[in-house]
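S.K.: Need a 3D model of the sequence below.
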Amino acid sequence: MTSFKLFKAGQFSPLSAAISVATTVQSFAHRHPRRVSAAVLTVLAGSAVTAFGVSDLGALPQGPAPVITQITETIEPSQLAEQVQAVDSQSLTLYRSELTRPADTVDSLLKRLGVDDADAAQFIRHDAVAANLLKGRTGKAIKALVEDGRLRELIVRGPAGDGDNETHFTRLTIERTANGFTARQQIVPLEVRQQLVSGTIQSSLFAAADDAGMPDAVTTQVAEIFGSDIDFRRELRKGDTFSALYEAHAADGEPITWGHASGKVLAARFINKGETHDAVWYQESGRKGAYFDLTGKSKTRAFLASPLAFSRVTSGFAMRFHPIQKTWKAHLGVDFGAPTGTPVRSVGNGVVSFAGVQNGYGNVVQIQHNGDRTTVYAHLSRIDVRRGQRIDQGDRIGAVGATGWATGPHLHFEFKVNGKQIDPMVIARASESLQLSPQSLGAFKKVATTVAQRLNQASDWHTAGAQTGPRFE
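M.R.: Down below sits the predicted model:
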């Protein structure tokens, strides 16, 4: 029981109280004369400053003396002892997450999960279904419910089969029951969810994408989408920003860690040197889907900017010191550094005019396009087309290699107009683009307006510093 008391008027003497206070002050002054002097000066200075805002209290009417009444109230404290005992009696259940590793055994995996349970380990080793835990690919996502070191439930999510099944996943569940452990395995559809992410360039596109939590596959798509608008080799600037709305695959509501975790980019924005570039995925009835800007103009042009999926460029269209001839000369093409075997694609529709070996070019393919335009692909490790074959934009024509006069694996690429080499980026930007039909333009603009609002939202989050990674939509 706790009591609070207020004293009635008359239960103490004002005179005795004043004498007591005076005695205390006098004692303090003798012991600390300098502190008292400083305090007095401070009070006087404060009084001087505030005097203009203080009224003449003597002019105010004096009211009756206050009546002070003693009040005693009993307060019952909370039943803390009982609450502490109730919390202490509750069992502690741990929920842990892990990924399977190549060198995992049943014991090593259970140890990382905080499981010290011989019965569980024995069951997983000998049960035909539970043994699938460590079969197949590594990188499976594991969730475990553990109580005092004993396994209560283990859920394993991984790919459905050995292939990259993009529609389903395998869920393996191991549970402890009154009669021992049970195991069951199910094939479950993957969820397709939308994620929104933004980032700012500090050094490179991929570094900024990693900081923003954007998967490499999405980053590559973004670079491909804007490849004809932005020269990522020479025009990327610190402070450029990007946003992307893309499909993400989830298993039981959690992002997957295997296969194609991310899908198609649905919309993207890239602000380069203050200029905004937008792209929205849209599919007209009866036609292939494509990316369009907010006005309905296709981002797909007659020629791609690169014969490789987005990669680093080792030697651009400019003067260079030739690594073999040891002289400075014009490099009338672009060299793309990439591992041997990297697929090489045609940058536009055309017909193969040459496919074979050509001196310093090694294995080379030439494609004739409309309007006296020709493309050359050199140093190939293999050739996958033949002379006279008709090729569509994006078709594979060979693979990166180091044949001919090459110091290492790379692709030498040239774009010629009337036999004269031209910078491929200039051609890509000047090439024709498609337009949506008038019948589809109205519906597209409604979609584009909604998407633009979501990209604006992503940019706002990023600017405010509130976004720490992709957001599910």
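
S.K.: drop to CA atoms for contacts and neighbour counts, all remaining ones
M.R.: Noted.

S.K.: Share the number of residues neighbouring residue 424, please.
M.R.: Using other Cα atoms under 10 Å, residue 424 has 25 neighbouring residues.

S.K.: ditto for residue 276
M.R.: Quick note: residue 276 (other Cα under 10 Å) scores 12 neighbours.

S.K.: which ones are touching it?
M.R.: 269, 270 (Cα atoms under 8 Å, 6 or more residues apart in numbering).

S.K.: Alongside the first, I'd like the structure of this one:
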Amino acid sequence: MKIPLFTASQAFALRALQVLEHHPRKLTALVAALLLGGGGGAFAVASFGPDPAEMPVREVVEAVQPLPLEPQVEALDVHNLRLFRSEVVRPTDTVDTLLARLGVSDPAAAAYLRHDDVFRTQLLGRVGRTVTVEANDQHGLDRLTARWAPEDDGQFRRLVIQRVAGGTFVSRIETAPLTASARLGSGTIRSSLFAAVDEARIPDEVAVQVADVLSSSIDFHRGLRRGDRFSVVYETLEADGEPMRTGRVLSLEFVNNGRTYTAMWFQEPGQKGGYYTLEGKSLASAYLASPMEFSRVTSGFAMRFHPVLQRWRAHLGVDYGAPTGTPVRVVGDGVVEFAGVQNGFGNVVTVRHNHVDTTLYAHLSRIDVRRGQAVTQGQRLGAVGATGWATGPHLHFEFRVNGQHRNPLQVARERPSRELSAGARPAFERVARSMRMQLAAAAASSLMASAE
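M.R.: Model prediction:
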């Protein structure tokens, strides 16, 4: 008996609904059979895989014995909590107050530190030094570390006090090299250079160096203008990642009254290093512009009313006002010609630089050199005082050429400086390109910070 096509289609539709309801995976095979079977003929439903519903199910039951809790608790106790904390030494600190701020409560450690000579001499009373401790979960001291750099020799000292077996402590001093890293900074003059570096969180030592490097080009006492701006790249010397001191200014750009000045540190192989403009012109002079690191000129090279003699007379030098004890440095290489007391000058040092030039430093509170001693540019030779005919602490500085007094503020600008050799030019250009990029980054970061 033949089944009409209409009847076959109805039968297929009915079968498809049955398959969809009970066996969804077989619907695809059914549709494929329809497409391959043409317009008529018989239809078959085939399965391409076993039906999960028809597969046998097996249940597995296994007993699990949990571990005892006591060994687990003991294992957790092995991992004791370690506490780390750092504090900066304060002027009034004692062993007890310092340990209390560090979160350490350990009578045995406190007793040990009271009798440790290095701890007492190198930390107590050393304002600003950082102390780091490692304590246990009972707040007992396990390890104490402190670092300092006593000399400018590229090294630092590390004090380590550690608990050893038996609960006792041992102390040792280690020496290691400082690590130099470069930092960027930028600021704008609103009142003074020091206020600008403070606002930009740049160390004061950087401001001193900036004024020193550009002193022959910019008058940092009276020539700064509101809105002047600067960018600087400088070194920070670190010990175990902790900043110890400020290093050398590597490069700087200073815009003063609309004019741009640049400087970069560079050292030729076998030569003494110095500062140059980014175009390669040396900024080093035979003489420093000032015998002091950025001080206030209280009396210039001119006629003045003498405060002691109470009459007008020529002032043959320059006076720098500064607190007693402020370091005084020699402005150029030379030999100490005189060191002692000299009439109204009080404590005075005279240095001969060559066959024509001599400098004089008067009213010193202390003399740190002796007659006949060779000195180098920038070396400390004494400290500011008020000895002799002085109404207050200041430095009186003179510059003489063939015995004739000259204005010290002009001499540094007149003395020729060394030039960059042709052989060093390629290396200089490579460093200069890098410094230009870093200075641009410093300036850009300042603009972004001010825009926020």
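
S.K.: Residue 305 of structure 2 against residue 299, yeah?
M.R.: No: distance between residue 305 of structure 2 and residue 299: 10.3 Å, which falls outside the contact criterion (Cα atoms under 8 Å).

S.K.: Who has more neighbours out of those two?
M.R.: Just comparing residue 305 of structure 2 and residue 299: by other Cα under 10 Å the higher neighbour count belongs to residue 299, 15 against 12.

S.K.: Secondary structure element holding residue 120 of structure 2?
M.R.: helix 117-122 (DSSP states H and E).

S.K.: typed the wrong thing, it's residue 264 of structure 2
M.R.: strand 259-266.

S.K.: Quick check: buried residues in that strand?
M.R.: By neighbour count, with 16 or more other Cα atoms under 10 Å as the criterion, the buried positions of strand 259-266 of structure 2 are 261, 262, 263, 264, 265, 266.

S.K.: And the second one, how close does it get to residue 279 of structure 2?
M.R.: Meaning residue 262 of structure 2. Look at residue 262 of structure 2 and residue 279 of structure 2: by Cα to Cα, to the nearest Å, they are 9 Å apart.

S.K.: same thing with the fifth one?
M.R.: Distance of residue 265 of structure 2 to residue 279 of structure 2, computed by Cα to Cα: 12 Å.

S.K.: Could I get the full set of strands for the stretch 101-250 of structure 2?
M.R.: Ranges of strands within the stretch 101-250 of structure 2 are 130-135, 141-148, 155-163, 169-177, 179-188, 229-239, 242-256, based on DSSP state E, counting those that start in this stretch.

S.K.: after the helix or strand containing residue 344 of structure 1, next one along is what?
M.R.: Using DSSP H and E, residue 344 of structure 1 sits within strand 343-345. In the C-terminal direction, the helix or strand that comes right after strand 343-345 of structure 1 (DSSP H and E) is strand 350-357.

S.K.: mean distance, that next one to its aligned residues in structure 2?
M.R.: With mean Cα distance after the TM-score superposition for structure 1, strand 350-357 of structure 1 departs from structure 2 by a mean of 6.1 Å once superposed.

S.K.: Check which element follows that strand along the chain.
M.R.: With elements assigned by DSSP H and E, the helix or strand that comes after strand 350-357 of structure 1 is strand 363-369.

S.K.: how far off strand 350-357 does the next helix or strand after that following strand point, in degrees?
M.R.: As assigned by DSSP H and E, the chain's next helix or strand after strand 363-369 of structure 1 is strand 373-383. Angular relation of strand 373-383 of structure 1 and strand 350-357 on a 0 to 180 degree scale: 50 degrees, by axes from the mean of the first three to the mean of the last three Cα atoms, to 10 degrees.

S.K.: Quick one: list the elements packing against strand 373-383 of structure 1.
M.R.: For strand 373-383 of structure 1, the packing partners by 3 or more Cα pairs under 8 Å, 6 or more residues apart in numbering; DSSP states H and E come out as strand 363-369, strand 396-400, strand 410-417.

S.K.: Give the buried residues for the longest one.
M.R.: Meaning strand 410-417 of structure 1. In terms of neighbour count (16+ other Cα under 10 Å), strand 410-417 of structure 1 has its buried residues at 410, 411, 412, 413, 414, 415, 416.
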